[in-house]
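1. the amino acid sequence is not available; the structure is as follows:
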């Protein structure tokens, strides 16, 4: 048995996020939490660095280096890059240059298509995974937030990540309904960048926009909130002549910029509740919703959901790791994992991106 154990690693639960990737093992807990960024050599395609080290190069890449994000809007953006990224992370967790065959449980958006799910599964298998199970991120977030497998009343989970917002209604350890939309952290970044570009005719880099969102972003509707007195000086590149230009942006500007994204998230939550059965709606009225993901850290987000939806909102102690923790709970329960695993055996016409009919 000791000899055989050397060929296989312990199981891994992975939250393959657009912004961050988190890896969890049942024996050690969260063992890796890194930005979903990969730096590769342009010519040899060799992996130079991943995670925080690669993120440092973003916007300042040497001429022989590419810095890529393998995941966009919750799905595989580049298959080869994603495979390299996963293989490098697994090697780091296993402390081995050549990854061993392992069992991976990966969270995917609830509205992901069979093609998108298959691309995640294939990338993981090419990264030397022996078995891959995909689960709904909404279910994983709920379990990671502490929901009981046997709790029969319906609970709503809103997981606002970087690429997608996942909205799920759960009961008895299963998914009643689930949907995902692209209104999330990256959409807020895009909205802030577009506003500054139009307002000041200045272009800003990705890391600067992220800093503006974290320091000035707010979902609060109270105009007297002290947050709105904050200002931040940032330096961008003028569109007219390419010269550097410092500007001072305030929190009120940032709130107005991201408001359409927040409104889209709220509208989606309302639609999910409207489509639910009367019994589920009653359960949600009494139990409220659980807010997870990086969006839970946005100033005033929980209060905004609570006031606009008239529901009690609960935020876990660490909302960033709930998907990985929930996937890890399923790793420890094979029977429930089999039930929760998303199936890929769909009709052929659903596996194609488009159905072409020649009349």
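-> That came through, no problem. The structure presented is a predicted model; accordingly, all values stated were derived computationally and were not measured.
2. C-alpha from now on. contacts and neighbour counts both.
-> OK.
3. from residue 239, how far off is residue 199?
-> As defined by CA to CA, to the nearest Å, residue 199 lies at a distance of 12 Å from residue 239.
4. looking at these two, which is more packed in?
-> residue 239 (13 against 9; other CA atoms under 10 Å).
5. surely the more buried one and residue 201 touch.
-> Yes: here residue 239 reaches residue 201: they are 5.7 Å apart, a contact under CA atoms under 8 Å.
6. what segments of the stretch 151-300 of the chain are helices?
-> Secondary structure of the stretch 151-300 of the chain by DSSP state H, counting those that start in this stretch: the helices cover 185-200, 206-216, 251-275, 278-287.
7. what comes up buried for the shortest one?
-> Applying a neighbour-count criterion of 16 or more other CA atoms under 10 Å, the buried positions in helix 278-287 are 280-281, 283-285, 287.
8. so what does that helix touch, helix or strand wise?
-> strand 155-160 (3 or more CA pairs under 8 Å, 6 or more residues apart in numbering; DSSP states H and E).
9. now do the strand it packs on: distance to the chain's middle.
-> How far strand 155-160 lies from its chain's middle: 13 Å, per CA atoms, centre = their mean, to the nearest Å.
10. next, the one to line up against it:
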């Protein structure tokens, strides 16, 4: 008895898996913990994330996806295998079809790497689709019509921007900038401005709890603790929404510039459609306070956030695998 189909969203921050008949069965961080001596898998997903920055010398945590690209194929395969093993209904090599999503402008080598991973899972078809197309479908856009639709998918490691019409991508760009980069910017800003070293998880918490990309939309404060650069001792400080704004300002500017570059090469007839339909935001970055206000001000277009931004890609795989749209596998 074969499991008919699965869809996989290989996110830099999280991996999501759709199983036909069961919906989303996996939604866990893209992290794996390994025993450095035996190379045995200690933990994956949520359990591995809890270990990040806290492990003894014989255990290391890895994020095999960076900026949407697989940087460690062996770790990636181990991570996926261990996550799938958590779902009893999924039996390796008994999967009929697997659809895996990749960033819009992945290189041929990156595309082939993803296909190779799929080939080790599926008995028959391996399909690789562009994230921007799949996210748009999962967000509820009808891209099969001639009208133009625009989506911005801000994930953990990449930002995909695309104009879609007649079932495919008309113009697009993919930046290797995402939520993880904002975390790093917060971390580095605090180190530079406050002489305080903090961990990745603390930086992410600061971004989520007090972050904004538009001044005045949020004015919150959070107290954090780290290691003083000079004394080496633990020390606490307060971080404000303005601090996060300043830390992330440069990367947000890059994303805005990329959006404008896509709009500039969009055919006039499709540009006219965007005034009516607006732009839809997907991915974890869609939750960033102030983003809609910033884009509305800069682009003078309606900006909408998908109902479930984090699940748009995996929801799109479900629709594609159920033949709601034609799968191109380009």
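-> Everything's here; your move. From a predicted model like this one, the values you see are computed outputs, not experimental measurements.
11. TM-score for the pair, please.
-> TM-score of the superposed chains, computed with TM-score structural alignment, normalised by the length of the second structure, equals 0.95; 330 aligned residues with a CA RMSD of 1.7 Å.
12. quick one, what contacts the corresponding residue of the first structure for residue 240 of the second structure?
-> Alignment note (TM-score structural alignment): residue 240 of the second structure maps to residue 250 of the first structure. Taking CA atoms under 8 Å, 6 or more residues apart in numbering, we find residue 250 of the first structure in contact with 216, 228-232.
13. returning to what we had before: closest one to residue 342 of the first structure among the helices of the stretch 151-300 of the first structure?
-> Proximity to residue 342 of the first structure (CA to CA) singles out helix 251-275 among these, at 20.4 Å.
14. that closest one vs the second structure, average offset?
-> By mean CA distance after the TM-score superposition for the first structure, the fitted helix 251-275 of the first structure averages 0.7 Å away from its aligned residues in the second structure.
15. from the contact counts, what lies against that helix?
-> Against helix 251-275 of the first structure (3+ CA pairs under 8 Å, 6+ apart) you get strand 165-171, helix 185-200, helix 206-216, helix 301-309.
16. which element follows the last one toward the C-terminus?
-> Which is helix 301-309 of the first structure. strand 313-314 (DSSP states H and E).
17. what packs against that next one?
-> strand 289-292, helix 301-309.
18. right, so the ones you listed: which one is the most enclosed?
-> Mean neighbour count (mean count of other CA atoms under 10 Å) peaks for strand 289-292 among these, with a mean of 27.
19. can you check which part of the second structure that one sits on?
-> Aligned using TM-score structural alignment, strand 289-292 of the first structure spans residues 279-282 in the second structure.
20. how far does the matching stretch sit from its chain's centre?
-> Offset of stretch 279-282 of the second structure from its chain centre (CA atoms, centre = their mean): 14 Å.
21. next one: stretch 85-104 of the second structure
-> 19 Å.
22. contact partners of that stretch?
-> For stretch 85-104 of the second structure, the surrounding residues in contact (CA under 8 Å, 6+ apart) are 1-10, 25, 68, 84, 111, 114, 118, 120-132, 134, 158, 160, 172-174, 313, 317, 321.
23. got a quick PyMOL command for the buried subset of those residues?
-> Buried residues within the contacts of stretch 85-104 of the second structure, by 16+ other CA under 10 Å, are selected in PyMOL with:
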select buried, resi 3+4+5+6+7+8+9+10+25+68+84+111+114+118+121+122+123+126+127+128+129+130+131+132+134+158+160+172+173+174+313+317+321
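24. the contacts of stretch 85-104 of the second structure in helices, which ones?
-> Secondary structure from DSSP state H places 84, 111, 114, 118, 131-132, 134, 313, 317, 321 of the contacts of stretch 85-104 of the second structure in helices.
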